[in-house]
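Trainee: Predicted structure and sequence below. I'll ask about it afterward.
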Amino acid sequence: MSHHLLGSRRWTLRTLALLVSASLLSIVPFTGTASAHGSTINPASRNYGCWQRWGNDFQNPSMQQQDPMCWQAWQSDTTAMWNWNGLYRENVAGNHQGAIPNGQLCSAGLTSAGRYRSMDTPGAWKTTTLSRTFNINLWDQASHGANYIRVYISRQGYNATTTPLSWSNLELVRETGRYAPGNTYMINNISAGSRTGRHVVYTIWQASHMDQSFYFCSDVVF
């Protein structure tokens, strides 16, 4: 066989291998060290929503027009979506406001060397429509349990499309007791009060297996 044909055949095999790898990547979530944790899945956190909508199609250029906030997030760091369940900090000792600066609430204070920094970007994130009395479904993949779960809602007048989230934009509306280890936790009958329109639901899950705190921004419309 000629060197030209051998080179062409090797190139074809390498191309096929790359295509197969890309296909597998598009359907198999990243399973790094942060994969066995959790997130709010309804209403979806920002990065869980991006993974849910685009995890099987993350190279589709249509994302830029159809879902521009997810587009900028994928471009910033794809592992922020593959590791949608790894957005946490350790050893906060309950001092969440001291550990997480204003403007960095959705990235847990640029945790994991800034992997989730795109979550802090204000803009037209896709929303979940909720009634003024609503539930939160939190997924705990590793069954860590919870010492407590805190639910905040942005104050009326806060504009998530133009302003990064700060603590002063939030009102604490629920703090739960402990949850035994399991895979899903429901926080039921949360009241949004008289809020209408677009808001951010900010959820803090304090895991009970160690001092590990998870932080989730979910964009909603009441």
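Mentor: Nice, I can see it.

Trainee: make it CA atoms for all contacts and neighbour counts henceforth
Mentor: Noted.

Trainee: any idea which residue sits dead centre in this structure?
Mentor: Taking CA atoms, centre = their mean, the centroid of the chain lies closest to Asn47, which sits 3.0 Å from it.

Trainee: where's it, which helix or strand?
Mentor: Per DSSP states H and E: Asn47 is located in helix 46-54.

Trainee: on that earlier part again, you'd agree the residue nearest to the centre of the chain is up against Met81?
Mentor: Yes. Applying CA atoms under 8 Å, one finds Asn47 in contact with Met81, separated by 5.2 Å.

Trainee: The structure to be compared is supplied as follows:
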Amino acid sequence: MRSDQSGPPSRSAFHRPLRALVLVLALVIGLLPGAGAAQAHGTIVGPASRAYHCWQAWGNNHTNPAMQQQDPMCWQAFQANADTMWNWMSALRDGLGGNYQAATPDGQLCSNGLARNNSLNQPGAWKTTTVGNNFSVHLYDQASHGADFLRVYVSKNGYNPATQRLGWGNLDFITQTGRYAPAQNITFNVSTSGYTGHHIVFVIWQASHLDQAYMWCSDVTFA
């Protein structure tokens, strides 16, 4: 005589469709504008912005005490707020309407006026990328928002990044690009002359999808 095995469904049978529904909802939410990956943007990876350099050099080794001697500016930045480096792609401000200078006080340019990133404003022995008079700027944008334009400045001769915070009066305007279609990688050439030694390349990215402005400092040595 066959025994009846048709009892009530097990708890795991109920949980399987529930887990599947949760996964589907997470996927849908992640694809919505302003959610998940859409919150990730980008930075200048060449020559590397300050936060990106620190993340690239020390992100997987950020508790190593050797950083204090080998890369003291990254050390102080990690001590001040490690989130500055973990979120190197998200240093944005909304709704500036192109009024970058009015909205960003002197001494706060490298942090894009964000208090949480103030460590990036500190003068000191930041690691530099060696460039020539003609060099390329490379924007990496995880979310492929495109650009209304990118504006490039170089710190003036006589300004000392090791002892001075960067102000608008310390900058020479170099160039402004045109629009770029959405892409993860945007690269363009910059031509300069007359610079030697340690300078800051300061870049403003006006993203295309919304009125979002990004500002970064990249430390370079003109050779």
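Mentor: Sure, I can see it. Owing to the predicted nature of the structure, the values given are computational and were not obtained by experimental measurement.

Trainee: Give me the TM-score for these two chains.
Mentor: Once the chains are laid over each other, their TM-score by TM-score structural alignment, normalised by the length of structure 1 reads 0.82; 188 aligned residues with a CA RMSD of 1.4 Å.

Trainee: re earlier: over in structure 2, tell me which residue corresponds to the residue nearest to the centre of structure 1.
Mentor: Alignment note: Asn47 of structure 1 maps to Ala51 in structure 2; criterion TM-score structural alignment.

Trainee: ok, now how distant is that match from Cys74 of structure 2?
Mentor: To Cys74 of structure 2, Ala51 of structure 2 is 8 Å away according to CA to CA, to the nearest Å.

Trainee: and if you look at Ser208 of structure 2?
Mentor: For Ser208 of structure 2, the distance to Cys74 of structure 2 - CA to CA - is 31 Å.

Trainee: How about Trp126 of structure 2?
Mentor: 8 Å.

Trainee: Over to Pro17 of structure 2?
Mentor: From Pro17 of structure 2 across to Cys74 of structure 2, the span is 47 Å (CA to CA).

Trainee: Also Leu114 of structure 2?
Mentor: Distance from Leu114 of structure 2 to Cys74 of structure 2, by CA to CA: 17 Å.

Trainee: Compare those two (neighbour count), which wins?
Mentor: Set Leu114 of structure 2 next to Cys74 and count neighbours by other CA atoms under 10 Å: Cys74 wins out with 27 against 16.

Trainee: and stretch 117-124 of structure 1, how far apart are its ends?
Mentor: End-to-end distance of stretch 117-124 of structure 1: 16 Å, with CA to CA as the criterion.

Trainee: List the buried residues for it?
Mentor: 117-122 (16 or more other CA atoms under 10 Å).

Trainee: Would you confirm that Trp84 of structure 1 contacts Gly55?
Mentor: No. Applying CA under 8 Å as the test, Trp84 of structure 1 and Gly55 come out as separate, 10.6 Å apart.

Trainee: Not counting residues beside it along the chain, what's closest to Gly36 of structure 2?
Mentor: When the adjacent residues along the chain are set aside, Gly36 of structure 2 lies closest to Gly30, with 4.7 Å between them (CA to CA, 6 or more residues apart in numbering).

Trainee: Aligned counterpart of the one you found in structure 1, please.
Mentor: Taking TM-score structural alignment, Gly30 of structure 2 has no aligned residue in structure 1.

Trainee: how deep is Asn102 of structure 1 tucked in, by neighbour count?
Mentor: Neighbour count of Asn102 of structure 1, defined by other CA under 10 Å: 16.

Trainee: What is the aligned counterpart of it in structure 2?
Mentor: Alignment note: Asn102 of structure 1 maps to Asp106 in structure 2; criterion TM-score structural alignment.

Trainee: residue contacts, that match?
Mentor: The contact partners of Asp106 of structure 2, by CA atoms under 8 Å, 6 or more residues apart in numbering, come to 165-168.

Trainee: Kindly report the same for Asn56 of structure 1.
Mentor: 26-27.

Trainee: so how far is the first residue of stretch 121-138 of structure 1 from its last?
Mentor: 23 Å.

Trainee: Where do the helices of structure 2 begin and end?
Mentor: Using DSSP state H, the helices of structure 2 run over residues 11-31, 50-58, 67-70, 72-81, 83-86, 100-103.

Trainee: Determine which stretch of those is the most buried.
Mentor: helix 50-58 (a mean of 23; mean count of other CA atoms under 10 Å).

Trainee: And that helix against structure 1, how far off on average?
Mentor: Once the two models are superposed, helix 50-58 of structure 2 sits on average 0.2 Å from its counterpart in structure 1 (mean CA distance after the TM-score superposition for structure 1).

Trainee: And that helix, what does it pack against?
Mentor: Contact here means 3 or more CA pairs under 8 Å, 6 or more residues apart in numbering; DSSP states H and E; on that basis helix 50-58 of structure 2 packs against strand 42-46, helix 83-86, strand 212-222.

Trainee: May I see those organised as TSV, with distance to Tyr153 of structure 2 added?
Mentor: As requested, these are exported to TSV (distance: least, CA to CA, whole Å):
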stretch	distance to Tyr153 of structure 2
strand 42-46	13
helix 83-86	23
strand 212-222	10
